[in-house]
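A.B. asks: Kindly generate the corresponding structure for this input.
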Amino acid sequence: MPTSDGALAGIRVVDLSRVLAGPLCTQMLADHGAEVIKVEPPAGDETRGWGPPFLGDGTSAYFNGLNRNKRNIVLDLAAPEGQATLGRLLEDADVLVENFKAGTLAKWGFDDDHLRRVYPRLVHSRITGFGVDGPRGSAPGYDAILQAYAGLMSINGDSDGPALRVGVPIVDMVTGMLSFSGIMLALHERHRSGHGQLVDNTLLDTAVTLLHPHSATWLASGQVPERTGSAHPTIAPYDTFATRDGPLFLGVGNDRQFRDLVDVLGKPELADDPRFVTNPDRVINRAELSAIVGALLAEHEREALGARLLERGVPSSPVHDVGETLTDPQVLHRDMVVSDGDYRGIGIPIKLTRTPGSVRTPPRQRGADTADVLRELDGS
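C.D. replies: Next up, the predicted model:
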């Protein structure tokens, strides 16, 4: 595989994870130069079959978006031979990432005490749904389950409709990013102590963290938040509105922005209306304000109006679909869509000026590097 001079060059990662949170974490490590060896079971990472769509080599688009820049080997970790090979891999590894159910690694001979004793410099990133102990410890966790369990669904959706799942696996994705951050912290601390440690991330902890500002509201007042659709519970106008040619989102965060909004809409006197002078006034009178602003916006075309609002510093945006986003000039300018031969993927969001990340190889076929990695372990 092509080498990298990225920020994490020289770091070796053994990736036992599958599905989303772990593979996203290890892809971020790989993008920034770490050597990541993805270990798949004989049956493969289940997301290889999560389609359609599938690419020409039979790989699902889902898997393709999470596993670039990694070497790939197949080990049967339930068998003694696979366990022995894993032990040899860990001898030279800096990081182990896994998201097995509690007790699985221990069953294979790699419990926490063993890892600390035999591989004292190893940073062990463990990702679980609820943790490994406590009243719900060891229970399986999936993104949508945690969205329901931790209250995220309860605040997502219209006030008169059902609770809804966020349209992306947000808990899994943020957990992967927090795991990446935790690994960076542990590697940094290892320079001082010489020792690795366990990085313990759960989907539950992530989902609870994502509840802000609703969690802060409940902690301060005991008030259970209600669903508000696209509207913000404590800011107005902050919502989606119809224009002549499509929806436009407004995010008016302060009184100056509101004054500029109504000036652009030709109704500057609204800024001095006692119902709307301050943000608390506007939140209390949200329904009346939304009706007035909605009627004014309906007279405009969204691109032209959006440009005028941005000139005045009023945050707004057309509501883009995914295709519009991935062909947007600013998205392309930021290199957030990458192409290399047959591979197309999302770009690298952490941009370093001196040691930038890079996309070097597409996701590998299952077991494509098994023979090479085993030869390296044997020193041949």
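A.B. asks: okay, CA-based contacts and neighbour counts for the rest of this
C.D. replies: Will do.
A.B. asks: Could I get the contacting residues of the most far-flung residue of the chain relative to its centre?
C.D. replies: Distance from the C-alpha centroid of the chain, by Cα atoms, centre = their mean, peaks at residue 269 (42.8 Å). Contacts for residue 269 (Cα atoms under 8 Å, 6 or more residues apart in numbering) come out as residue 262.
A.B. asks: ditto for residue 337
C.D. replies: By Cα under 8 Å, 6+ apart, residue 337 lies in contact with 326, 331, 344-347.
A.B. asks: among those residues, who's most crowded?
C.D. replies: Among the contacts of residue 337, residue 347 has the most neighbours (other Cα atoms under 10 Å), with 19 neighbours.
A.B. asks: Pull out the buried positions in stretch 34-52.
C.D. replies: Across stretch 34-52, burial judged by 16 or more other Cα atoms under 10 Å covers 34-41, 44-45, 47-49.
A.B. asks: related to what we said a few turns ago, could you save the contacts of residue 337 as TSV and add columns showing distance to residue 70 and secondary structure?
C.D. replies: Shown next, in TSV, are these (distance: Cα to Cα, whole Å; DSSP: H, G, I helix; E, B strand; the rest coil):
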residue	distance to residue 70	secondary structure
326	24	helix
331	25	helix
344	16	strand
345	15	strand
346	16	strand
347	16	coil
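A.B. asks: Could you also give me the structure for this second sequence? I'd like to compare it with the first:
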Amino acid sequence: MMTTHLIGPLDRFRVLDLTRIRSGPTCVKQFADWGADVIKIEPPDDASGYADRDSSDFQNLHRNKRSLTLDLKSADGRDILMRLVDKSDVLVENFRPDVKKRLGLDWDSLHARNPKLVLGSISGFGQTGPYAERPGFDQVAQGMGGLMSVTGLPGQGPVRVGIPVADLTAGMFCATGILMALLDRERTGVGQWVQSSLLQAQVAMLDFQAARWLIDGVVPEQAGNNHPTAVPMGVYPTSDGSMNIAVTGNRMWQDFCTVIDRTDLADDARFATARLRLQHRDELNALLFDITRTRTSADLTDALIATGIPCGPINKIDAVFADPQVAALGLVVEIEHPKRGTQRVLGQPIVLSGATPVMHSATPDAGQHSDAILQELGLSTDEVAALKERKVV
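C.D. replies: All right, here's what the predicted structure looks like:
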């Protein structure tokens, strides 16, 4: 019988988590936070390769799970895993294709065992194709997927984004796919194999930059803090720092000129349309920089917001979490950890009118719930002890 800790929209599902590093845990976190019974399968004897389970990164990724240690190289370990597969709705893994085949965790084997199971697979480059067996890494995907070519100042050379965007989006895409497969299973009674990869996710996230090439035949270049296709939009200096300003459309451009007390610019033939402003970007920005430098960030922000022009500060991370709007959105939640005490972790950026994610438990120690999970499978205390003696658990 499934043990749950939270009544939530996903509390009827059991998810087996065989993922590691970041993309897979990002996927599984969506299920753990919304009530699913997530069982994290880990090697015994702390052989998982994690240097510090109490680190802030690990704690943020693996909350709300139960941990079962299993030696999947042993027949007994694989047998226990298959018994869990029989009673589960989802299994998520990010092994290379050859590894999961060797462990019997390939789609054909799992689907034959439990036709209702949804398998979520995240890889570096996809399950097929010439790169399928390659190991994946976020920065490699950022480079191969084009992101580093459009990030940074013009002529600077390739620049990585400051977050593991390929890992994170691959995890989110996979979670979305799993949810769709679970919905479809309600109609068909059959699970599906959901696949995503770092490269697929990164290419998909190119969005309008990809469209510029696919539709317009333009190869985007680095634009720095300027928006690639809109002016004025980007970082503007102020007397006490800098801020982001986003002016879109001719009407907003006219309002902006009024705010900065330069209505003459609205009538200037060089800047009369969005296309002309883009053509004269450097000339226009040079004029605007001299103007915005005479205003404080707060003063200019207030004036622009009053006119309906999007703008905002450029915060360091500490300032982000000091922002009253961030606090109002509930993006930080507290959770009790047996060693670290009360710690703050990132909450969910999704709001549902009928449910709230609850941080019911901190990231578990390896094997913290092994006894309970094995007993749920019907194993006796003696059988569990024997498995531990053989280092299967």
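A.B. asks: among the contacts of residue 337 of the first structure, which two are most distant?
C.D. replies: Across these, the longest distance by Cα to Cα is 14.4 Å; it joins 331 and 344.
A.B. asks: before we move on, the earlier item: can you tell me which of the buried residues of stretch 34-52 of the first structure lies closest to residue 204 of the first structure?
C.D. replies: Nearest to residue 204 of the first structure among the buried residues of stretch 34-52 of the first structure: residue 47, at 21.8 Å, using Cα to Cα.
A.B. asks: tell me the secondary structure for residue 67 of the second structure?
C.D. replies: What DSSP: H, G, I helix; E, B strand; the rest coil gives for residue 67 of the second structure is strand.
A.B. asks: Alignment lookup: it to the first structure.
C.D. replies: Using TM-score structural alignment, the partner of residue 67 of the second structure in the first structure is residue 72.
A.B. asks: Which residues are in contact with its match?
C.D. replies: Residue 72 of the first structure sits in contact with 37-40, 364-370, where contact means Cα under 8 Å, 6+ apart.
A.B. asks: With residue 251 of the first structure instead?
C.D. replies: 236-239, 314-316.
A.B. asks: can we see that at 10 Å?
C.D. replies: The contact partners of residue 251 of the first structure, taken as Cα atoms under 10 Å, 6 or more residues apart in numbering, are 231-232, 235-240, 257-258, 314-317.
A.B. asks: Which of those fall in helices?
C.D. replies: 257-258 (DSSP state H).
A.B. asks: In strands, which of the contacts of residue 251 of the first structure appear?
C.D. replies: 238-240, 316-317 (DSSP state E).
A.B. asks: Where does the helix ranked longest in the second structure end up in the first structure?
C.D. replies: As assigned by DSSP H, the longest helix anywhere in the second structure is helix 165-188. Matched against the first structure by TM-score structural alignment, helix 165-188 of the second structure falls on residues 170-193.
A.B. asks: again, but for stretch 253-261 of the second structure
C.D. replies: Stretch 253-261 of the second structure maps onto residues 258-266 of the first structure, going by TM-score structural alignment.
A.B. asks: Quick check: buried residues in the matching stretch?
C.D. replies: 258-263, 265.
A.B. asks: JSON lines for those residues, including secondary structure and distance to residue 121 of the first structure?
C.D. replies: Below are these laid out as JSON lines (DSSP: H, G, I helix; E, B strand; the rest coil; distance: Cα to Cα, whole Å):
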{"residue": "258", "secondary structure": "helix", "distance to residue 121 of the first structure": "55"}
{"residue": "259", "secondary structure": "helix", "distance to residue 121 of the first structure": "58"}
{"residue": "260", "secondary structure": "helix", "distance to residue 121 of the first structure": "57"}
{"residue": "261", "secondary structure": "helix", "distance to residue 121 of the first structure": "57"}
{"residue": "262", "secondary structure": "helix", "distance to residue 121 of the first structure": "60"}
{"residue": "263", "secondary structure": "helix", "distance to residue 121 of the first structure": "61"}
{"residue": "265", "secondary structure": "coil", "distance to residue 121 of the first structure": "62"}
